[in-house]
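Peer 1: Got a predicted structure plus its sequence, pasted below:
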Amino acid sequence: MEQQPDPAFTPGLTAQVELTVTDSDTAQALGSGDVPVLGTPRVLALAEAATVVATAQLMPAGMSTVGARVELDHKAPTPVGRTVVAQARLAKVNGRRLLFEVTVTDGSATVAEGRIERVLIDRQKFVEKAFGQ
């Protein structure tokens, strides 16, 4: 029988995380471009981190979530030294699927926005399957 999400996972759940951009966060450092600004892979990782934080305190024992689908528009460059904030809001719950709306901002400017879908999984079974056990 498929595990259903905890009733605590209801639309409207939010969380945010911050990052002060360093040289290691740039497109140059990440290999995603040759410019010294916040790289798209780091923007995505930050947005995903916000989705994880949003569910962390309510996560049932033995369960976790994994990323399944991402739609992200990286709209503006952010130089080293600036602080960006990623916010995730749970927009929809469909069985084990959790759809988040995410935004990354630099002050009042929108750096990126999109949607991230995560799937609730049994952590032990997932890891065993990944390692062929």
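Peer 2: Thanks, I have it.
Peer 1: contacts and neighbour counts: CA atoms only from here.
Peer 2: Noted.
Peer 1: in the lengthiest strand in the chain, what counts as buried?
Peer 2: When the chain is parsed with DSSP state E, its longest strand is strand 109-122. Of all the residues in strand 109-122, those buried under the rule 16 or more other CA atoms under 10 Å are 110-122.
Peer 1: Outside of that strand itself, list whatever touches it.
Peer 2: Strand 109-122 is contacted by residues 3, 5, 43, 48, 51, 62-78, 96-105 when judged by CA atoms under 8 Å, 6 or more residues apart in numbering.
Peer 1: ok, now with 6 Å
Peer 2: Around strand 109-122, the neighbours that count as contacts under CA atoms under 6 Å, 6 or more residues apart in numbering are 63-76, 96-105.
Peer 1: Use this one as the comparison:
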Amino acid sequence: MTDASELPELLGRTTTREFVVSDADTAAAVGSGSLAVLGTPVLLAWCEAVTCAVLDLPDGSTSVGTRVALEHLAASRVGAAVAVTATVTYADGRLVRFAVEARDTGSQKLLGTGEITRVVVDVERFLGRL
């Protein structure tokens, strides 16, 4: 993909990545609770990482998150494998919306679901505005 005009071709594209919950990924470790289970901020970061992987943007382009709605439905222990899937559900100009879900790879239990919106930007132009 070379520019935002090609984004509508992304509709329906999906990517799945697997993560393993480590001690550093727990709610206790990231300050979002006191339990040694997957922290919601980490689940969100994994979901966002997979949305970026779906886009597979060329050098000089990136995407920034603009909206997140995430339900963390079930706990995951340290050592659990989690598959996170992101699917493009909408693309208009530079705006791309994704459906995301996370499942335990062993039981296939749904751990989280949501929607993430990202906007494709030119890196230099974006940073130049700061």
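Peer 2: In hand now; what should we look at? Small disclaimer: the values here were computed from a predicted structure and weren't measured.
Peer 1: Tell me the buried residues within the contacts of strand 109-122 of the first structure.
Peer 2: 64-66, 72, 74, 96-105.
Peer 1: just to revisit the earlier point, Provide the aligned range in the second structure for the longest strand of the first structure.
Peer 2: Per TM-score structural alignment, the counterpart of strand 109-122 of the first structure in the second structure is residues 109-122.
Peer 1: what about the helix ranked longest in the second structure, how far off from the first structure?
Peer 2: Criterion DSSP state H: the longest helix present in the second structure is helix 40-55. Its matched residues in the first structure lie on average 0.4 Å from helix 40-55 of the second structure after superposition (mean CA distance after the TM-score superposition for the first structure).
Peer 1: Tell me the residues of the first structure aligned with the next helix or strand after that helix.
Peer 2: Tracing the chain past helix 40-55 of the second structure, the next element assigned as helix or strand by DSSP states H and E is strand 61-72. Per the alignment by TM-score structural alignment, strand 61-72 of the second structure matches residues 63-74 in the first structure.
Peer 1: hmm, who's touching that stretch?
Peer 2: 112, 113, 114, 115, 116, 117, 118, 119, 120, 121, 122, 123.
Peer 1: Looking at those, point me to the pair that's furthest apart.
Peer 2: 112 and 122 (30.7 Å; CA to CA).
Peer 1: In three-state terms, label residue 29 of the first structure for me.
Peer 2: Under DSSP: H, G, I helix; E, B strand; the rest coil, residue 29 of the first structure falls in the helix class.
Peer 1: re earlier: take the contacts of stretch 63-74 of the first structure and lay them out in TSV including distance to residue 29 of the first structure.
Peer 2: Formatted as TSV, those follow (distance: CA to CA, whole Å):
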residue	distance to residue 29 of the first structure
112	19
113	22
114	24
115	25
116	24
117	27
118	27
119	30
120	32
121	32
122	34
123	32
